[in-house]
Every structure is written in structure tokens, then in C-alpha cells.
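Peer 1: Provide a 3D model corresponding to the input given below.
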Amino acid sequence: MPGYRSGEGDPAHTLALLWREPGFGRSSRGPKQGLTVDRIVDLAVELADQVGLDGVSMRSVAKALGVAPMSLYTYVPGKAELLDLMVDTVYLRMPRPALDQKVWRARLTAIAQQNRALFKAHPWLVEVSTARPPLGPGLMAKYEYELRAFAGLNLDDVTTDDALAYLLTFVQAASRAALTARASQRDTAMNDEQWWAANEPLLARVFDPEAYPTAVRIGSAAGAAHAAAYDADHAYTFGLARVLDGLAGLVPNDLSAIVASQQPPAV
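Peer 2: Prediction:
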């Protein structure tokens, strides 16, 4: 479950800052080093990319900027509003290549890939729940672009929104699982193959393979196929294909789904 939530700050201040409403995020009392909301947010994103959200605070951002912590509050009220600004900023900077000439499965695959790339570039983002999204220009541009990937499918508005949420929820979950797997390798200084080799003697002492024959057979086959208990890239590719197969059931007379489902989308 994500450990951070957007939309936790003061809505009036947050929306004014997100849309850069005149009079918000500027202060005549601030330091003279050219401090701005954009500079604060850019530094906070860089810091989160390096150390994660737990390492981002008004104090740590101020230290990185070389200013007194209290000076930041004349631009951004607090960390809750700062988080919304960070999320909206990375949304705003996402690439949005043309989707018009692609078939619908290719369009949705492109949307999934773009979001997966976003989570890879900003791993902290997988820990942010956007159940109450920051309704800034970045989120609105992202939402508008991604909804257009469903053009021509003759889905009603609510179903279109549901289908997009279904797709993006899968990508976020897969990205979080991949991040956890990478963290395990980093923290143990071993890949999965090395970890299993190191722990196999211990497991053999307590584990009775005859009690779990199905788990042993299938687990061994999967482990041999992926050289690991879990392969994040394979899980993403397999899962995305199944998500698209499921959405194909909403598309009337989609003969392309029969062919496309035979081959998983390229990673």
C-alpha cells in the first residue's frame, strides 16, 4: 500500500500553486538567490530520485538549496503541497508522442510503457496514492492524452475512465513489485540465483518437497525459465498482455485481439 497520498494539503493553496496563480509562490521577503516555486520543486524531485520520499522534507530541501528552512514556507506551505507539486511536475514533463496512427492495443501499450518509464525515472512515485489527485496542468495534460488512446472504441465515458484506471493500476503495481525486487538485490548484494543457492541448504533441512508436489514442480519450472523466483520484465509483459486481452472484451467485433493476444507486447 502506498505510504504517501496526494491531495493532503490545503486545497486552495495547492491549486493556486499548481496553476501558478498570481500572488502565490512568490515572496518579497524571500532570499535574493532567485528562489522560486519551480526551483524548489525541481530540487525536491531530484532529491526524491536520489534518496526517496522519506528523505524529502522542507528542511532537507532548504539545506540542498542553501537557504533557511523557514524561507521555503513563503513559497510552499508544507510538504503535502510540495508533494502535489512534485507529482504534477513529473506528469507535465512526460513525453506525449502522437497515437493517432496506432491500433488501439498499440496505443494502450504505449501508454503503459510511458507510465512504466515514469516510475523507473522517479521510483518514489510508486509510493504515492493519487486517489485524490493533484488537479494541476500536468495531471490534466496526462489524463487528456491518455483518454485519447481509447478514441474510436465506442466506450461510454465512465467505462473509458474505468479502463484507463485499470491499465494504470496494473502498471503501478508491476512497477512497485519491480522496485521491491531491485531493492532486495541491492540490500543483500545478491541476485535471486545467488540468494537461492546460498539458502538452499537451509531450506533442505526444513522443507519436505513431497508435501507440496505442485508447488515444487511449478516453482522449479518457473525458476528455471526465469533464472529467478520473480522476473519483473516477464511479469510486466505477461500481465500487460492479459490486461489488454481483458479490455478487448469491451471492444465490439475486435478481431485484432484474437491475433494480438497470441503474442505479448514488446517490452
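
Peer 1: please count neighbours and contacts with C-alpha atoms only from this point.
Peer 2: Noted.

Peer 1: ok, Ala229 touching Ala222?
Peer 2: Yes - the criterion here is CA atoms under 8 Å, and Ala229 meets it with Ala222 at 7.0 Å.

Peer 1: what about the closest residue to Ile40 other than its chain neighbours, how many neighbours?
Peer 2: Nearest in space to Ile40, with sequence neighbours left out and distances taken as CA to CA, 6 or more residues apart in numbering, is Val61 at 7.3 Å. A count of neighbours around Val61, defined by other CA atoms under 10 Å, yields 24.

Peer 1: this one next, for a side-by-side:
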Amino acid sequence: MDADRTGAGEPSRTLALLWGEPTVPRKGPARSVAVGKVVDAALAIADEHGLAGVTMRAVAERVGIAPMSVYTYVPGKPELLDLMVDALYAGMRTPELAERSWRERITLIAEANRDLLARHPWLTEVAALSRPPLGPGVMAKYEYELSAFDGTGLADVDVDASLTYLLGFVQSHGRAAHDAVRAVTDTAMSDEGWWAANQPILVRALDPERFPRSVRIGGAAGEAQGGAWNAERAWTFGLERTLDALAALIEGRAS
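Peer 2: Below is the predicted model of the structure:
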């Protein structure tokens, strides 16, 4: 099992940690710091160095405890990842949804999730929609986001599916945006510079008669958005199409 995903830890131990319930009695000296401090240290490392930088040793050094001592707080990295994700969800921005249309409410939900992924891009690598850490942060987020569908007339199962559909789009976009940023960082070359460098060979290789649609449509898109992909244009277009799909379901049920 991949340990760098939510839900990879032993369920009973993970849930006990998430909800602050007592676990099996522990032997050894008293803890010198709180579990929350360990989680905060892991979050800081992930934001600074990516998920690969989050090791139990690195967390222990950041907190200022012996490497083996960190295991008295968290059994292992799988449980630590669940605690990290739940902590971020607990502190997530939650705009007021009252007195807004369902489309406005769902837009705010999407934008709040996009903002979270932009600030913590490593989340796209670990936050599995199928096995979220069922802690207080996740449950508060779920309850809040479900409320965006109040008054739509959808059945409960369809509300859950609609929220999953929305979050799937946001997560996919967040991953693509993160990859685009990494491409620029890893190559030390902007998208504009990359296309300019490849332009001479593309002109020779792409025969308009052989690839008429690719040359015409790709050229128009590239000129309009400054490259093969633009995060803002992709977000605006994709979110509108996602909302249109939900509108077909919601308004279709209403009629």
C-alpha cells in the first residue's frame, strides 16, 4: 500500500489520533510537546520542501525532539499525513453561503478549495477523495460544503455525488496548475520561452495538410492564452462547464 496517501494508516489508531481519543497505554517518559506541534512541523516542511521532505526524522528535528521520540506522538507517516490533511481542512477558509444562489455557493466552495491547493500543492498528491481522514476537520468541511446544495431539491445521494464531482474538477485543476509551475521551475524556462525555443522545428514538422486541425486550433489557442495551457483560462472554462452540468441536474429535477 502507498503510504503517501490519506487512509493508508491503521484505521483505529488513525481515528483515535484524529479525534483525540486515548490509545493503547504508552510506556516511557512523558511527552514534551503536543501532537499539534508535531503536525504543524510536518506541515511547514511539506510547504517548504514538498511531500518528499516529510520524514519522521525531519519532523523530529524541526520540533526539537529525538528522532525515535516522534513515534510516541504518531505511529508513522501514514497517520501523520491524515493528521496534516485534517488540520488543513479544519483551518480552511469558509465564506458565508447564506442569501446566495446555489451557483454562487458552489462557486465559493470551488474557489476555497482551489485556494487551499494553491497554498499547499502537495495536497493533490495525498488527499484521496475515496479515503479521506475522517477527523473533525474533514467532517466540518464536508458538512459545510454539503450546505451549498441546500434548497436544490437533489436527493441525498445526488448531493454527495455532485460535491465529489465538483471537488474532482478542483483537484484535477490544482494538480495541473502545480505541474505547470514545476515545469517552469525545473527547466528554468517560462512557457513562452519554451515555445519560442521549439517554434523553428514545429514550423518544419507540423504539416498543415497532415495536421490541419492541430495547426489551426492549436495555433489559435496558443495565441489566445500564451501557450498550450493557461491556468486561469482553464479554471474559468472548466468551472463554468462543471456548474452547467450541475445545473442540468438541479434544474432538470426542479422542472
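
Peer 1: before we move on, the earlier item: map the residue nearest to Ile40 of structure 1 across to structure 2 for me.
Peer 2: Alignment note: Val61 of structure 1 maps to Val59 in structure 2; criterion TM-score structural alignment.

Peer 1: same thing with Ser71 of structure 1?
Peer 2: Under the alignment (TM-score structural alignment), Ser71 of structure 1 maps onto Ser69 of structure 2.

Peer 1: quick check: its match touching Ala60?
Peer 2: Yes - counting by CA under 8 Å, Ser69 of structure 2 touches Ala60, with 7.5 Å between them.

Peer 1: ranges for the strands of the stretch 101-250 of structure 1?
Peer 2: Secondary structure of the stretch 101-250 of structure 1, counting by DSSP state E, counting those that start in this stretch: strands at 128-129.

Peer 1: in stretch 244-253 of structure 2, what counts as buried?
Peer 2: Within stretch 244-253 of structure 2, the residues that count as buried by 16 or more other CA atoms under 10 Å are 246, 249-250.

Peer 1: which stretch of structure 2 lines up against stretch 133-153 of structure 1?
Peer 2: Mapped onto structure 2 using TM-score structural alignment, stretch 133-153 of structure 1 covers residues 132-152.

Peer 1: repeat that for stretch 85-97 of structure 1.
Peer 2: Aligned by TM-score structural alignment, stretch 85-97 of structure 1 falls on residues 83-95 of structure 2.

Peer 1: and the contacts of the matching stretch?
Peer 2: Residues from elsewhere that reach stretch 83-95 of structure 2, judged by CA atoms under 8 Å, 6 or more residues apart in numbering: 6, 17-18, 39-40, 42-43, 108-109, 112, 116, 123, 127, 133-138, 140-141, 144.

Peer 1: now do the buried residues in that stretch.
Peer 2: Buried residues in stretch 83-95 of structure 2, defined by neighbour count with 16+ other CA under 10 Å: 83-90, 92-93.

Peer 1: out of those, which one sits closest to Ser162 of structure 2?
Peer 2: Ranked by distance to Ser162 of structure 2 (CA to CA), the buried residues of stretch 83-95 of structure 2 are led by Tyr89 at 19.4 Å.

Peer 1: the host helix or strand of the closest one vs structure 1, average distance?
Peer 2: Using DSSP states H and E, Tyr89 of structure 2 sits within helix 77-90. Compared with structure 1 after fitting, helix 77-90 of structure 2 deviates on average by 0.2 Å (mean CA distance after the TM-score superposition for structure 1).
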